[in-house]
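Peer 1: below is the sequence, then the predicted model.
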Amino acid sequence: MKKIELYDTTLRDGSQTEGISYSVADKIKIARKLDELGVAYIEGGFPGSNPKDRMFFEEFKKHPLKNAALTAFGATRKAGVAAKDDPVFAAILHSGVRVATIFGKSWDLHVRDVLRVSLEENLEIIRDSVKYLVAEGLELIYDAEHFFDAYKHNRDYAMATLLAAQDCGARLLCLCDTNGGTLTSQLVAVIADVQKNVKLPLGIHVHNDLGLAVANSIAAVEAGCVQVQGTINGYGERCGNADLIPIVGILKLKMGLDCVTDEQLKELTEVSHFVSEISNMKQADNQPFVGKSAFAHKAGVHINAVYKNPKSYEHIEPERVGNVRRILVSELAGKTPILTKAEELKLQLKKDSPDTKRVVKLLQDLEHEGYQFEAADASFEILVKRALKQYKKFFELEGFRVIVEKRQKGTITSEATIKLKVGGVQEHTSSDGDGPVNALDNALRKALKGFYPVVSKMHLSDFKVRVLDAKDGTAAKVRVLIQSQDERDSWTTVGVSENIIEASWLALVDSIEYKLLKDGAVLPHE
């Protein structure tokens, strides 16, 4: 099986994403997770440019990676400075790595307008830089920056820059589509021509400005490249870099190429989510292979077929990449997911029973009003149990009031007062909160904890509001999703209303009642 080298540059290119800023500790955690995944090369950063990257490399002198080769990044030497005197090279050598990746100018436009040196002097800079680092005992990967644009404008000079790096000891030449503007067919044609003129193995490094980064990376491998550079989740400047997550899945599962082991492949989803979390970036639900929606089925026809044979609507088994199949409950889904969910809840429903038809009708009516149960399994369970008359009310609301007060030069305070009955016993209480929903949550649990102590072991962990029809302005309906959790698990509930407080209350009540249901709480005096 042909071996493809995975080269990850999340810690450098990925850190250039708008909104991402990695600490040294963040970078160390990501590097170790990538090492577990089986990435061959991990580009740790640019030690010649900032103290943070220098600190990062110091950590790995003491605790090296187990599998991957840690790589230090830099540019070719400065014009007019000998390689042995260049501070960037000094930092690379001090970093303690055995592999260095340096980029050089391939495009005559950059040589003239950015470096502002002659074309011949740029070739000498490349030769001198590569020769020096190789002589110092480093494995040298040469990144030909802007190579595909360079080739279009001056093919012969672009080729000359590759030969300069090759002749002075580079181990691999990586062709870079730095502006991300090359079409796949053009990229393949250029690679074919390069292979006729160089002896070294080739790598590919593409950006996603046309949305083609993954496709171009795969096409480059098909054209003969043996190394693929990219970032986890496609993070990177502008529109990002090639996303290594789907690239790994395609190489391994669709092309049969050796890049990670089968066991490492099962970590793909975890790695993607891990890096997303540390980067403080929302995970894309529709990300191929690893997204929450990658194996989610909503349409009734699809769901029915998947139950009969998953291959009917899934291109791989989700477990192979560490993901799971999800069946979404919605107005489009028909009876199948409802029957499945009922079976999970140990409720007796038959396909053509009046109960099933009633649940389907209720679900469709509620979704027409703006409810959405795809992400609110807890509210769906309560909905089904109410429809089947297998639900007991744990309390009855008599009324609530929420006061929001802002005093001059003071902070905004919220207070909620609640009146309710539990088993015929009236409870009247109030509580403060950071906002009206937090105050309501505190007051409701305060009123109930004397009757149901388990409510003190749960808390609200997330709160989302979506306006359903913005054209109605302040009279628009809103949908509130509330995530709650206890020491064992988490669950999500939903509420819809023209009033955000009422929508929040509906979701809060479902959240509390779900906790009581799952813990087997009983009404007082039962």
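Peer 2: That came in fine, so what should we check first?
Peer 1: going forward, measure contacts between C-alpha atoms and count neighbours the same way
Peer 2: OK.
Peer 1: need the contact list for the spatially closest residue to residue 394 that is not a sequence neighbour.
Peer 2: Sequence neighbours aside, residue 523 is the residue nearest to residue 394 in space, at 6.1 Å (criterion: CA to CA, 6 or more residues apart in numbering). Applying CA atoms under 8 Å, 6 or more residues apart in numbering, we find residue 523 in contact with 394, 422, 423.
Peer 1: with residue 519 instead?
Peer 2: By CA under 8 Å, 6+ apart, residue 519 lies in contact with residue 454.
Peer 1: before we move on, what about residue 2?
Peer 2: Counting by CA under 8 Å, 6+ apart, residue 2 has contacts 257, 258.
Peer 1: cool, residue 246 as well?
Peer 2: By CA under 8 Å, 6+ apart, the neighbours of residue 246 are 214, 288, 289.
Peer 1: which element is the closest residue to the last one other than its chain neighbours on?
Peer 2: Right, residue 289. Distance criterion CA to CA, 6+ apart; nearest residue to residue 289, sequence neighbours excluded, is residue 246 at 6.3 Å. In the assignment (DSSP states H and E), residue 246 maps to helix 244-249.
Peer 1: where exactly do the helices run in the stretch 151-300 of the chain?
Peer 2: 155-167, 184-197, 213-222, 244-249, 262-265, 268-279, 300-308 (DSSP state H, counting those that start in this stretch).
Peer 1: okay, pairing it with this:
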Amino acid sequence: MTERLYLYDTTLRDGQQTHGVQFSTGEKVRIAGVLDQLGLDYVEGGWPGANPTDSEFFETAPTMRPTLTAFGMTKRAGRSAQNDEVLAAVLNAGTPAVCLVGKTHDFHVSTALGISLEENTENIRQSVAHVVAEGREALFDAEHFFDGWKANRAYALEAVRAAHEAGARWIVLCDTNGGTLPHEVGAIVADVIAAGIPSERLGIHTHDDTGNAVANTLAAVDAGARQIQGTLNGLGERCGNANLTTLIPTLLLKEPYRSAFETGVTMEALAGLSRASRLLDDILNRVPLKQAPYVGGAAFAHKAGLHASAILKDPSTYEHVDPALVGNVRIVPMSNQAGQSNLRRRLAEAGLEVAPGAAALPAILDRVKAREAEGYAYDTAQASFELLARAELGQLPRYFEVERYRVISERRRNARGEVVVESEAVVTVQLPDGSKRTSFFKNEHAQEMQDAGPVNALWQALKSDLGPHSEVVEDMHLVDFKVRITNGGTEAVTRVIIDSSDATGRRWATVGVSANIVDASFEALLDAVTWKLVRDLGTVGAAA
């Protein structure tokens, strides 16, 4: 018989404490929709009254299946729970559940709050009882519990017992500083259960300061905790919280959790996990972490030739789960470590079927290795690799050729004394019919310091007149731009990788290399446009 695990997301509250992250109300609503689709049990929306954005979110909170939860703290000393305006603001949010954080470490009670242990215990008891009396589901976040248990076990247990006796549905043990290790978490959770807090009322909230947040959460589940708190993509203060995009598939796909527990997440919802992870990164304008377990772009990438050869025979040889289960895909990147197994697999994924032993295979491999010796990197630029392979196979259409380009950037102060950075570019292309097109673009609002660079100017000039192909690239966007210097000193070589996307949701990466950063960028840009035309047009409009 399986037991129920409850998943509690705090991306909108604890995740917002990530350095450099500040959600708008609209962004919080979008993220809440993602969490709803995943099938989580609780969504913590923020701290009403703590800031205008959180207050506005609760005023316009979307309807969702998960239990919307407001976060706050236990009442302050010297006033009743009924007359504490901070606690009142949390209750006034009108959410069906309220999570209150309270001190359970004696050091924090005496040092941070400056009150007696007895008074703190009574604050916890009265606050939770007040939430329950208001008809809300009460959760108690036992702040610094693991450090508190190690310093003064008796008081830490007294504090959580007070919340439990006052009617809290969940007692959540928090590793607030993130310094506890898995074996300690397991032993302490087991002790709390032995001390009288029922397993089915116990939750776990961990931070990743030792890189053990996921392991600590699983240790708590093994010991009896039945609610899991975490965030999408592991957002959170300092090193982040337990990562739900790692925990959820582990619970659904890995033993013993798969057989022992059930959650509100269906296998259909699990298939949307990678998309949910990347959508959050898009909202935050962050580059997705390629090495993220399950959902990362490299999570199922097989670079070594030996690995790729085995993958062709049976994917389970080097994959612990099917990537499709979490909405991810298998990638066999090209690099100077590649063999023909990698190559044929990658060609097949690009729709290029080449027979084993074909003469083109060693030619492509030689070309890849020679280019990587010059500084190119095809393991992260799959679209450029495909174009290289098509060229060797004689299957690369010619839609246009760039005859010349020129780009100028200027930094100056205008008449108002404001710094102005302007870039202008001219690009001349020749189309298959022999006609030439010259396009000009100048950043007219460069003082806003957005998209004012030379690469954007080149991109705008190039796409503005590609003849019949201009319409095809209208929905194309440059979404990321990475620069690496592959050699130092006077022989420095610059590698530029550009990530592009279009309205279909496709995302592709291209690479350019040159001693000149603008030229390297333009080369990557040309590959990006050409790949888009190949995918959307085939041989239509190309030179014979």
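Peer 2: Right, received. Where do you want to start? Predicted model only: the values in this text are computed from it and were never measured.
Peer 1: ok so, going back, show the buried residues in the contacts of residue 246 of structure 1.
Peer 2: Taking 16 or more other CA atoms under 10 Å as the criterion, what is buried in these is 214, 288, 289.
Peer 1: tell me who's in contact with the first one.
Peer 2: Taking CA under 8 Å, 6+ apart, we find residue 214 of structure 1 in contact with 208, 242, 243, 244, 246, 247.
Peer 1: compare the residues you listed and tell me which is most surrounded.
Peer 2: The most crowded member of the contacts of residue 214 of structure 1, judged by other CA atoms under 10 Å, is residue 242 (31 neighbours).
Peer 1: ok so, going back, now the helix holding residue 246 of structure 1: how far from the chain's centre is it?
Peer 2: With CA atoms, centre = their mean, to the nearest Å as the basis, helix 244-249 of structure 1 stands 13 Å off its chain's centre.
Peer 1: if we can go back for a sec, report the separation between the residue nearest to residue 394 of structure 1 and residue 445 of structure 1.
Peer 2: Per CA to CA, to the nearest Å, residue 523 of structure 1 is found 15 Å from residue 445 of structure 1.
Peer 1: got it, and residue 362 of structure 1?
Peer 2: 29 Å.
Peer 1: which one's more surrounded, those two?
Peer 2: residue 445 (23 against 16).
Peer 1: wait, that one touches residue 454, no?
Peer 2: No - with contact defined as CA atoms under 8 Å, residue 445 of structure 1 does not count as touching residue 454 (9.6 Å).
Peer 1: got the helices of the stretch 151-300 of structure 1 as JSON lines, with distance to residue 488 of structure 1 columns?
Peer 2: JSON lines is the format used below for the helices of the stretch 151-300 of structure 1 (distance: least, CA to CA, whole Å):
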{"stretch": "helix 155-167", "distance to residue 488 of structure 1": "57"}
{"stretch": "helix 184-197", "distance to residue 488 of structure 1": "49"}
{"stretch": "helix 213-222", "distance to residue 488 of structure 1": "39"}
{"stretch": "helix 244-249", "distance to residue 488 of structure 1": "30"}
{"stretch": "helix 262-265", "distance to residue 488 of structure 1": "28"}
{"stretch": "helix 268-279", "distance to residue 488 of structure 1": "20"}
{"stretch": "helix 300-308", "distance to residue 488 of structure 1": "30"}
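Peer 1: would you point to the one among the ones you listed that's packed deepest?
Peer 2: Most buried of the helices of the stretch 151-300 of structure 1 by mean neighbour count (mean count of other CA atoms under 10 Å) is helix 244-249; its value is a mean of 24.
Peer 1: average offset between that one and structure 2?
Peer 2: By mean CA distance after the TM-score superposition for structure 1, the fitted helix 244-249 of structure 1 averages 1.2 Å away from its aligned residues in structure 2.
Peer 1: and of the contacts of residue 214 of structure 1, the nearest to residue 76 of structure 1?
Peer 2: residue 242 (23.7 Å; CA to CA).
Peer 1: and residue 367 of structure 1, what pairs with it in structure 2?
Peer 2: Aligned counterpart of residue 367 of structure 1 in structure 2: residue 372 (TM-score structural alignment).
Peer 1: ok but that match is inside a helix, no?
Peer 2: Yes - per DSSP: H, G, I helix; E, B strand; the rest coil, residue 372 of structure 2 lies within a helix segment.
Peer 1: so what's it up against?
Peer 2: Counted by CA under 8 Å, 6+ apart, residue 372 of structure 2 has contacts 335, 336, 378.
Peer 1: in structure 1, what range does stretch 332-339 of structure 2 match?
Peer 2: Residue span in structure 1 matched to stretch 332-339 of structure 2, by TM-score structural alignment: 327-334.
Peer 1: for stretch 123-137 of structure 2, same thing?
Peer 2: Using TM-score structural alignment, stretch 123-137 of structure 2 pairs with 125-139 in structure 1.
Peer 1: still on that earlier bit, of the buried ones among the contacts of residue 246 of structure 1, closest to residue 351 of structure 1?
Peer 2: The nearest one, if we look at these relative to residue 351 of structure 1 and count by CA to CA, is residue 289, at 32.3 Å.
Peer 1: related to what we said a few turns ago, closest one to residue 93 of structure 2 out of the contacts of residue 372 of structure 2, please.
Peer 2: For the contacts of residue 372 of structure 2, the closest approach to residue 93 of structure 2 (CA to CA) belongs to residue 378, at 51.5 Å.
Peer 1: you'd agree that closest one is in a helix?
Peer 2: No - counting by three-state DSSP, residue 378 of structure 2 falls outside a helix, being coil.
Peer 1: what is the burial count for it?
Peer 2: The number of residues near residue 378 of structure 2, taken as other CA under 10 Å, comes to 24.
Peer 1: residues of the longest helix that structure 2 contains that come out buried?
Peer 2: The longest helix of structure 2 (DSSP state H) is helix 517-537. By 16+ other CA under 10 Å, the buried positions in helix 517-537 of structure 2 come out as 517-534.
Peer 1: same question for stretch 411-427 of structure 2.
Peer 2: 420, 421, 422, 423, 424, 425, 426, 427.
Peer 1: ditto for stretch 490-509 of structure 2
Peer 2: Quick answer for stretch 490-509 of structure 2 (16+ other CA under 10 Å): 493, 494, 495, 496, 497, 498, 499, 500, 501, 502, 508, 509.
Peer 1: just stretch 67-87 of structure 2 next, same as before
Peer 2: 67-77, 81, 84, 86-87.
Peer 1: what range does it cover in structure 1?
Peer 2: Going by TM-score structural alignment: stretch 67-87 of structure 2 matches residues 69-89.
Peer 1: quick one: the matching stretch to chain centroid distance?
Peer 2: Distance, centroid of stretch 69-89 of structure 1 to centroid of chain: 34 Å (CA atoms, centre = their mean).
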